[in-house]
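In: Here's a sequence, model it:
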Amino acid sequence: MKETAVFEIKSVMHRPDLIYFTWNDVGGRYHVYKDGIHLYEGTVPEFSDGDFKHAKLYNYSIERVVGGDVVDVIALQTSAFAEEKNKENPLQSLVMTTIVAKTQIALAWEEMRDVQEYDIYRNGVFLQTVDVNRYIDRDFALDESYTYTIHSKRPLLKSEERLNVSKSIASTLFDWLNRASSKEEAAIESFSVTKVIAEPKRLLTSVRERENLEKVDRWAFRYTTFLADEWVMNPHPLTLNRYFKGDDRDFDPNGESFRTRVDIELAYDLERSPLFFTKNIGPSIAYNRLKHFREKATASFDGISVQRKDHKEGEAGFHLTHAVGNPLTTAPKIDYEVRAVLRRDGTFDLTGTHDAAPHHEVYLMQGSRNDWFPIHQVESKGLAWMAPVVAWEYWRISNFTSS
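Out: Predicted coordinates:
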């Protein structure tokens, strides 16, 4: 006997060699597409896929056809389990499933070890805290885009082991650098996973209607680190360089003052789709205790590098690493890492990790729009959070688009 439920996904199952999902059988014939390729047609409301790359995002469309016309659509985005987990950033291989139907937006994600609860935000507004790895939203408009962010935390149980630093040395160092924060707070890892979802009415159109949509010819990426304060006191009390000049600004993709800035452009519209890479480092300027100028220097570019990553035609990306210090004092370096996939169909998937200092701001730009889209902005917790004994910040952002 057929179910009378609405046209929604019923279950999704992941195994290392399988992605399998079912949906409510509401009558008609069903067509399943993966990234625009027609893979299934029939009346059985289920689909199995064993042809995929691990940790790669795939966009599925399930179309319900009656009398030759597409009368309803479910859009599903997911990935397969990674064969090997990235120990440096667990979010890179995290499986997240996004389902969009006329009656629901559903998010489900792989459980994270030692995480007890997740805070759910929509368009920056807190919705609720859940103790399970899923969330369903039924209060949404079909003609609005939505950004969901899942925040979670867990203890950094092996921080001392990772760095081979004794607990007493780590505690003393952190206390000396930052009296305002506790060692307990410094040993908490923070995670944020963000999904940017296009207007549901665009996702819920037939694949045929989307065939002629324009592709993204250019992607631009910008990562900037900066000191928000005008003056920054040197944590070493005996130095003659008592103060450093800060950047004296807030988040701004075009902010003129910064510690470091990396620009990457991927040009799909040029032969061989070249990757352009630019790196800039702001000067370090030191002053004495009366804030009189003492010296000025610029750090080396050697700590910034990019490796291009090609996956297939129309799907390329990069691996960016960054470790830049202050050339005028002995201090921890600004460390961060980003892995990115920027597809020509408009899908992006970026994963990063960094110290909780200084301010970090990351932006994307599509085509020639000339407007930066903020994908990650984090305020500094204080220069002590650059120390190697402190937990990192982990983030991932991807989108579900109709292209």
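
In: going forward, measure contacts between C-alpha atoms and count neighbours the same way
Out: Fine.

In: which residues in the stretch 1-150 of the chain form strands?
Out: Per DSSP state E, counting those that start in this stretch, the stretch 1-150 of the chain has strands spanning 9-15, 18-23, 29-34, 37-42, 46-49, 58-66, 69-78, 96-101, 104-109, 118-122, 125-130, 134-137, 146-155. These are given in chain order.

In: Here is a second sequence; please produce its structure as well for comparison:
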Amino acid sequence: MKKDERCLTNKYKKKLKKRYFIIPVLCSSFLLGGEGTSAAEKPLVSVEKSDKIVTLQINEPGDLYEIYQDGKLEYSGKSNKYQDNLNSDIQNYKVGVFKQNKLKKVSTVKVTNNKKTSISVQKSLAKVSEVETTNSNKDRKAEIMEGNINSANLEVVATNNSVTLNWDKIPDEDGIYEIYKDDVQIGSTRNLEFTDNNVKPNSRYQYDIVATTQVSDEQKEKYLNLVKERKIKLTAKDKKELFSIEGHLSNIIDIPNIQESSLEQPQVFIKGEKDSSSAKTSMKAAYMPKANAYSFVYMTFIPYFSLEDPFPLNGTYLKGDDRAYQPYSDRYRTKVDVSTGFKGPTYINPVVDIGTSHRCADAACKKVIETKTASKSGVKVYKDLVSTKKMVWRVKHDVGIPFGKIYPNINYYYEATLLNSPSFVVKGAHDKAPNHEFYLFAETSTKAFPIEKYKVNSKNDFMLLMPGSPQHFFNRSF
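Out: Next up, the predicted model:
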């Protein structure tokens, strides 16, 4: 069904009066006139932002343009420029271009609005570990990477056959960003823009912009002295991993079809499956009684059956969890499950569980020397905002291996913003050992939506738990 080709129908004028400023001479102060011109290098939609306004410039000539936000029609008319208040952490649009009463182009546009971490958040996350209490243990270059990743924005414009990425500058040792799609490198660039022309309609992809720097020479010397003291042999690959500071800026995007139904369809976290009792049983979520309820599950685990005790190297072994990535596993070092609900009543409910640790005399763990469980007190969950439209919380994880003070703690933190649209922004950092996995579950599905996965490459990687070792920084949006 075609919308009226006038600047705005009365229906939408009435709706926009509530949301936008109106200048009588124009259709709206947020609708700028003029036909767009297409260029080979330009995406279907260009995004420009100021502090309070986002502008979508449609670069494809058309007779009529339609713009939807979260499944609701916000504009139908002839202007190829559209402005909106920039008032949310992430704003999702669908743009349709019509020619001769036919839909010719569809674009999905994701606009992120990351801001620098607030002072209160910085203070609460400053003390990462009991072992790492002084600022001298934290490399200055790691602090710079952390700040840049937390505040950087990644804009995504997708059509049925291409995805264009634009991002803020992030520190990188050689000035070359690596581009990953679903964990596979697809290119690299010195620019702040990249286009992927190898996509399929109705598919979902995760894009990562990866920047890498190295710790200072002073920090390198500290690591190497500790390695020498403990008589550990490191390969060149091990050293590279030990010295690298890596930041991931990522966005998850659904590729549209050229159909009006694609324009009108709001995004969902998990497609396909409907509510069922089996879904609720298999998820093992903390508390999810209604639809529009989500659970965020973060687990740390050791993928090996056992590994030689790295702290200290005394011939004993630590028993591992012996598994690959598995969102429903009951084998883990730690599990933090934060469940949320937007309806009657709203809530953020965290549940923390710690796996039992075993120290063994042999690699097969036939002779267990001692068994202990670390305290839950090292996990803190801060509920910053609980409302019907937006949830904000932080998790700070500082849990030790429970066999003495010589063992380092496993550290991570994340800050999550969840919108009922639905969308999310999750930013944080974690140690580069052991394995980390982070999933979102929806009440209406048995499937898991992966947010973050990180794995060690060898048993030597557990040296990356040394005090002061650089963490892995991430900022993910959907």
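
In: Please work out the TM-score for the two chains.
Out: Here the superposed chains carry a TM-score of 0.83, computed using TM-score structural alignment, normalised by the length of structure 1; 389 aligned residues with a C-alpha RMSD of 3.5 Å.

In: between the strands of the stretch 1-150 of structure 1, which gets nearest to N288 of structure 1?
Out: Evaluated with C-alpha to C-alpha, these place strand 146-155 nearest to N288 of structure 1, the distance being 39.2 Å.

In: Mean neighbour count and distance to S181 of structure 1 added to the strands of the stretch 1-150 of structure 1, as JSON lines?
Out: Formatted as JSON lines, the entries for the strands of the stretch 1-150 of structure 1 read as follows, by neighbours: other C-alpha atoms under 10 Å; distance: least, C-alpha to C-alpha, whole Å:
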{"stretch": "strand 9-15", "mean neighbour count": "14", "distance to S181 of structure 1": "41"}
{"stretch": "strand 18-23", "mean neighbour count": "17", "distance to S181 of structure 1": "44"}
{"stretch": "strand 29-34", "mean neighbour count": "19", "distance to S181 of structure 1": "48"}
{"stretch": "strand 37-42", "mean neighbour count": "14", "distance to S181 of structure 1": "53"}
{"stretch": "strand 46-49", "mean neighbour count": "16", "distance to S181 of structure 1": "49"}
{"stretch": "strand 58-66", "mean neighbour count": "21", "distance to S181 of structure 1": "42"}
{"stretch": "strand 69-78", "mean neighbour count": "20", "distance to S181 of structure 1": "38"}
{"stretch": "strand 96-101", "mean neighbour count": "22", "distance to S181 of structure 1": "33"}
{"stretch": "strand 104-109", "mean neighbour count": "18", "distance to S181 of structure 1": "31"}
{"stretch": "strand 118-122", "mean neighbour count": "19", "distance to S181 of structure 1": "22"}
{"stretch": "strand 125-130", "mean neighbour count": "13", "distance to S181 of structure 1": "25"}
{"stretch": "strand 134-137", "mean neighbour count": "15", "distance to S181 of structure 1": "32"}
{"stretch": "strand 146-155", "mean neighbour count": "19", "distance to S181 of structure 1": "16"}
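
In: Adding distance to F221 of structure 1 as columns, could you present those in CSV?
Out: Below are those laid out as CSV (distance: least, C-alpha to C-alpha, whole Å):
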stretch, distance to F221 of structure 1
strand 9-15, 32
strand 18-23, 32
strand 29-34, 27
strand 37-42, 29
strand 46-49, 33
strand 58-66, 22
strand 69-78, 23
strand 96-101, 23
strand 104-109, 26
strand 118-122, 24
strand 125-130, 26
strand 134-137, 30
strand 146-155, 19
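
In: Pull the contacting residues for the aligned partner of K49 of structure 2 in structure 1.
Out: In the superposition onto structure 1, K49 of structure 2 corresponds to H14 when matched by TM-score structural alignment. The neighbourhood of H14 of structure 1, defined by C-alpha atoms under 8 Å, 6 or more residues apart in numbering, consists of 20, 80-81.

In: ok, these in structure 2: which stay?
Out: On the basis of both residues aligned by TM-score structural alignment, their matches' C-alpha atoms under 8 Å, what survives of these in structure 2 is Y20.

In: ok, T417 of structure 2 touching V392?
Out: Yes. Between T417 of structure 2 and V392 there is a contact under C-alpha atoms under 8 Å: 4.6 Å.

In: What is the burial count for K201 of structure 1?
Out: K201 of structure 1 sits with 17 neighbouring residues when counted by other C-alpha atoms under 10 Å.

In: Just the element for the counterpart of it in structure 2, please.
Out: For K201 of structure 1, the equivalent position in structure 2 is taken to be N257, counting by TM-score structural alignment. Under the criterion DSSP states H and E, no helix or strand holds N257 of structure 2.

In: Can you tell me which of the strands of the stretch 1-150 of structure 1 is nearest to M233 of structure 1?
Out: If you check each of the strands of the stretch 1-150 of structure 1 against M233 of structure 1 by C-alpha to C-alpha, strand 146-155 wins as the nearest, at 29.8 Å.

In: now the angle between strand 118-122 and the closest one, please.
Out: 160 degrees (axes from the mean of the first three to the mean of the last three C-alpha atoms, to 10 degrees).
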